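Chemist: structure of the sequence below:
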Amino acid sequence: MFQKLRLKLTLINVAIMLALFFLLICGTYFFAKIDMSKHTNAGLQRIAADIQAGIISDLPQRPGGTGSDPRPLPPVPPPISPPGPPPGPNFFFVKTSPEGAITFQSSNQPLDASRLTALTKQALQATANQDTVILEETTYTYLKTPLDNQYGTVIVFHDLAQETNMLQLVLTTLLAVGLVCAILSFGASFYMANRAMVPIKKAWRQQHDFLSDASHELRTPLTIIQTNLDIVQDSLDETVASQSKWLNNIQEESICMKNLVNSLLFLARADSTQQPLKKQLISLDATLRQTVAPFEAVAQQNSLALEVHASSAIEVYGDETQLKQVIAILLDNASRHTAPGGKISVALSQAGSKIFLTVSDSGEGIAAEHLNKIFDRFYQVDKSRNKGGSGLGLSIAKWIVESHGGSITVTSIPGEGTIFTVQLPYKPSV
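Modeler: Next up is the predicted model:
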């Protein structure tokens, strides 16, 4: 399951990256093509305008020879250098008579007589004044305009071979870079998918463990209830008083199951952020004494010494009901894990902007390997579960404390006791 999910995440990431690279490559290629086309058109129009204005009478011959037609041409005035940068070497022009015969060709034109005549004929036959023509697999852009005060036409050509080669080079480079980036993106996507799988695996494992432990915790009281009901049903002639032992067992397990279901619902609402906090300014020392009072009877029944040390007038902005629940969870936990004759101490104090609530006991303590796990749901140090509890109390306490902007920690020495410390902010803002 996780391998398929990892592969799916990797492929999705790679597909997104490839799509972005494709758009980047296409955008870069077409931008370069449009930019070259603009420069070419500007050059054609500039040369044509300069010829019409008499600024240009010829274009300089290309270095190394031109391959132009050696036949004699009508005498022309010496070339006049136009202002600004000279036109590129791929520009050349011809002048034609009204009948289409070439009357003048620029000195830098690279074609022989037959090819130049064929190229000129294509341009004259074309209906558009500016377009492209192809001669022997070479593309030329042309611009033709009528000669002012003369009969005939001037046609300015631009050989697109250099631009075509440059665009092909740009495209090849972009594709090569895209291929390298695709390989790198696959590796990066696989790495990111692995990283993304870590919390997914953890959440799935927690959910699996949660369902397994919840099923176990619910199955135990249900089994006890069913067993005791079977005993009662096997003795239908007995009085209710004679069956009180089995009925009491059913009642106790029903209460345990009710508490367990309430805890599960609390955590479910907390996970879905549907567990509201009704915060208000409360006197935490008074809340502490109200919560400890019911445990005095429990301590006395179990032969435990219960001490309370609380500074007066300590106020905190929080949910009083839920803070009472935290205190009750810690006291219940201490009373269940402290042997008769032991001691439980509760202390409330303030230091600067922080409030500290500690619940300590002289019980059996917790081994070091369990300390970082006891706040996990359903985690119990005593796997036999003979101490009672479902393993959800400390998880609930941690959520409540952290929801108030505080923290809860534990220190313990096996055989000597355990100390839970709750830290809350003093009068935090709403």
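
Chemist: going forward, measure contacts between C-alpha atoms and count neighbours the same way
Modeler: Will do.

Chemist: number of nearby residues for Thr321?
Modeler: Counted with other C-alpha atoms under 10 Å, the neighbours of Thr321 add up to 13.

Chemist: kindly apply the preceding question to Gly43 instead.
Modeler: The number of residues packed around Gly43, counting by other C-alpha under 10 Å, is 19.

Chemist: just the one 3 residues further on next, same as before
Modeler: When neighbours are defined as other C-alpha under 10 Å, Arg46 has 14 of them.

Chemist: from Glu402, how far off is it?
Modeler: 75 Å (C-alpha to C-alpha, to the nearest Å).

Chemist: and for Gly43?
Modeler: 72 Å.

Chemist: and for Leu24?
Modeler: To Glu402, Leu24 is 46 Å away according to C-alpha to C-alpha.

Chemist: now do Thr96
Modeler: Using C-alpha to C-alpha, one obtains 90 Å as the distance from Thr96 to Glu402.

Chemist: for Thr103, same thing?
Modeler: 93 Å.

Chemist: confirm that Ile34 sits in a helix.
Modeler: Yes. Applying DSSP: H, G, I helix; E, B strand; the rest coil, one finds Ile34 inside a helix.

Chemist: got a list of what it touches?
Modeler: Contacts for Ile34 were tallied using C-alpha atoms under 8 Å, 6 or more residues apart in numbering; there are none.

Chemist: next one: Leu281
Modeler: By C-alpha under 8 Å, 6+ apart, the neighbours of Leu281 are 315-318, 427.

Chemist: who wins on neighbours among the residues you listed?
Modeler: The most neighbours of any of the contacts of Leu281, using other C-alpha under 10 Å, belong to Gly318, which has 26 neighbours.

Chemist: isn't it right next to Ile282, touching?
Modeler: Yes. Under the criterion of C-alpha atoms under 8 Å, Gly318 lies in contact with Ile282, with a separation of 7.0 Å.

Chemist: secondary structure element for the nearest residue to Lys33 once chain neighbours are set aside?
Modeler: Take Lys33 and drop its neighbours on the chain: the residue closest to it by C-alpha to C-alpha, 6 or more residues apart in numbering is Leu167, 7.0 Å away. Using DSSP states H and E, Leu167 maps to helix 161-233.

Chemist: before we compare anything, build this one as well:
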Amino acid sequence: MLLSETSAPVVRATLPVIGAHLDRIAERFYGRLFEARPELLRDLFNRGNQANGDQRRALAGSIAAWAGLLLADEGADPRAVISRISHKHASLGITADQYKLVHEHLFAAIVEVLGDAVTPEVAAAWDEVYWSMADALIAAEADLYRAAGTGPGLVWRRMRVTGRTRETADVVSFTLSPVDGTPAGRFRPGQYVSVQVAASDGARQIRQYSLSAAPGRAEWRISVKRERPYEGPDGEVSTVLHDEVFPGDEIDVSAPFGDLVLPEGDGPLLLASAGIGITPTLSMLLALAREKSARPVTVVHGDRHPDAHAHRVQQETVAAELPEAALHVWYEEPGTSGAREGYPDLSAVDLPADVTALICGPLPFLRATRSALLSRGVPAERIHYEVFGPDLWRGAA
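Modeler: Model prediction:
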């Protein structure tokens, strides 16, 4: 997937200028989009990520990464950039026609920010960049909808809360079952669902939560950490779920998506997590236990203290059941738990040379863990991650 001979030199020449202004362009794009379609901010986009600028930075980073890969030497695969984006879009039910709306306001924002620098040649070249990315996303999302047995805009179904368990002071688990009485359905260990609830002002806000139990059950389970709102709309959905949703209540839940999944085969695994990042790796661990797997599994977790460690007992129990599993835990305040003090340190952990790493947690944890793995010779293609919220990884990697 390469740019045309006409567009490639134009994009190469203008990428430094466009890239330097992408954050401002993204800011104007969202401003224009929400002025024209305010319902999108109310009922589709995460208002917290709009308020703190994370979504704007993620958009800018993904466009820059895509353009850079289109200009790379032959053999580079730009589609790798869009895997995580396409899964997120599918979990929201994004439709192909919405890319036309994005194009309209994005290119208006580019002209507004750069003015006369956007000549017809420049506009045509970056139009090619945009549509190459949009077409790749549309195709990837169509494949995901097909695999999920659904379609664009049809990913939602009504589910009833059948159980609620407080895991820690700020984490609650909910078990969910379809209101029509059918089984919740299949998913791959590590995947997530979108959850839509009514905010205090009537907006229908959506957030993603990893499925924290193994597949194969009649019900699903999600574990939700309460995000503390400081200023603006942060924590809207988790606050509603913690304070207002109890057994018998109904919520809208999407089909499962997500590309951080348990790899097939019998090769060694590293399941590394911090904080609420335990949820996808716990699902993988539970799936391995259900299969009575003999795969070598190294489990690493970091948290503030034992009482903040969601699913601590279950993680310890399941890891002990697997014949080739080893659990390593770090707490900032270990107390008398017997865990190591501080942050997870992979230099203190034995890892097989051919390990595949699956990691989830806050962005600083992801960066540190990836760097440690690379320094130990683990190839980048065997390091997989999930970040909760907009993917700011590429701007930092």
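
Chemist: superposed, what's their TM-score?
Modeler: In this superposition the chains share a TM-score of 0.18, using TM-score structural alignment, normalised by the length of the second structure; 110 aligned residues with a C-alpha RMSD of 6.0 Å.

Chemist: about what we covered before: adding distance to Thr10 of the first structure, write the contacts of Leu281 of the first structure out as JSON lines.
Modeler: Putting the contacts of Leu281 of the first structure into JSON lines (distance: C-alpha to C-alpha, whole Å) gives the following:
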{"residue": "Glu315", "distance to Thr10 of the first structure": "52"}
{"residue": "Val316", "distance to Thr10 of the first structure": "49"}
{"residue": "Tyr317", "distance to Thr10 of the first structure": "47"}
{"residue": "Gly318", "distance to Thr10 of the first structure": "45"}
{"residue": "Lys427", "distance to Thr10 of the first structure": "48"}
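
Chemist: just the ones of these in strands?
Modeler: 315-318 (DSSP state E).

Chemist: any idea which of these is closest to Asn228 of the first structure?
Modeler: The shortest separation between Asn228 of the first structure and any of these is 43.3 Å, and it belongs to Gly318 (by C-alpha to C-alpha).

Chemist: skipping adjacent residues, who's closest to Trp201 of the first structure in space?
Modeler: Trp isn't right for residue 201 of the first structure; it's Lys. Setting aside the residues directly before and after it, Lys201 of the first structure is nearest to Phe2 in space (C-alpha to C-alpha, 6+ apart), at 7.9 Å.

Chemist: Pro178 of the second structure and Tyr99 of the second structure, how far apart?
Modeler: 31 Å.

Chemist: so between the two, which is more surrounded?
Modeler: The residue with more neighbours, out of Pro178 of the second structure and Tyr99 and counting by other C-alpha under 10 Å, is Pro178; that gives 22 against 16.

Chemist: the more buried one and Ser254 of the second structure: what is the separation?
Modeler: 11 Å.

Chemist: which stretches in the first structure count as helices?
Modeler: Taking DSSP state H to define them, one finds helices in the first structure at 2-52, 113-125, 161-233, 244-271, 284-301, 320-336, 368-371, 393-403.

Chemist: of the ones you listed, which approaches Leu135 of the first structure most closely?
Modeler: Comparing the helices of the first structure against Leu135 of the first structure with C-alpha to C-alpha, the closest turns out to be helix 113-125 (6.6 Å).

Chemist: quick revisit: in JSON lines: the helices of the first structure, plus distance to Val410 of the first structure.
Modeler: Formatted as JSON lines, these follow (distance: least, C-alpha to C-alpha, whole Å):
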{"stretch": "helix 2-52", "distance to Val410 of the first structure": "35"}
{"stretch": "helix 113-125", "distance to Val410 of the first structure": "91"}
{"stretch": "helix 161-233", "distance to Val410 of the first structure": "22"}
{"stretch": "helix 244-271", "distance to Val410 of the first structure": "21"}
{"stretch": "helix 284-301", "distance to Val410 of the first structure": "19"}
{"stretch": "helix 320-336", "distance to Val410 of the first structure": "11"}
{"stretch": "helix 368-371", "distance to Val410 of the first structure": "7"}
{"stretch": "helix 393-403", "distance to Val410 of the first structure": "11"}
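
Chemist: nearest to Thr139 of the first structure, out of those helices?
Modeler: Counting by C-alpha to C-alpha, Thr139 of the first structure lies closest to helix 161-233 out of the helices of the first structure; the figure is 6.8 Å.

Chemist: one step back: in contact with the residue nearest to Lys33 of the first structure, which residues?
Modeler: Leu167 of the first structure makes contacts with 29, 32-33, as judged by C-alpha under 8 Å, 6+ apart.

Chemist: now, of those, which are buried?
Modeler: When burial is judged by neighbour count using 16 or more other C-alpha atoms under 10 Å, the buried members of those are 29, 32-33.

Chemist: so for Thr96 and Glu402 of the first structure, which residue has more residues nearby?
Modeler: Neighbour totals were compared for Thr96 of the first structure and Glu402, and Thr96 leads with 20 against 14 (other C-alpha under 10 Å).

Chemist: now the more buried one: how far from Ala188 of the first structure?
Modeler: Distance, Thr96 of the first structure to Ala188 of the first structure, using C-alpha to C-alpha: 62 Å.

Chemist: swap in Ile419 of the first structure?
Modeler: When distance is defined by C-alpha to C-alpha, Ile419 of the first structure is 46 Å away from Ala188 of the first structure.

Chemist: got it, and Ile408 of the first structure?
Modeler: When Ile408 of the first structure is compared with Ala188 of the first structure (using C-alpha to C-alpha), they lie 38 Å apart.

Chemist: between these two, which one's more packed in?
Modeler: Relative neighbour count places Ile408 above the other of Ile408 of the first structure and Ala188, with 20 against 16, counting by other C-alpha under 10 Å.

Chemist: so the more buried one makes contact with Trp399?
Modeler: No. In terms of C-alpha under 8 Å, Ile408 of the first structure does not count as a neighbour of Trp399; the distance is 9.5 Å.

Chemist: could you pull out the strands for the second structure?
Modeler: Under DSSP E, the second structure gives strands at 156-168, 171-178, 192-198, 204-210, 220-225, 250-254, 269-274, 297-303, 325-331, 340-341, 356-360, 383-386.

Chemist: distance to Leu241 of the second structure added to these, as TSV?
Modeler: Listed next are those as TSV, based on distance: least, C-alpha to C-alpha, whole Å:
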stretch	distance to Leu241 of the second structure
strand 156-168	10
strand 171-178	9
strand 192-198	8
strand 204-210	11
strand 220-225	8
strand 250-254	10
strand 269-274	22
strand 297-303	23
strand 325-331	27
strand 340-341	32
strand 356-360	22
strand 383-386	22
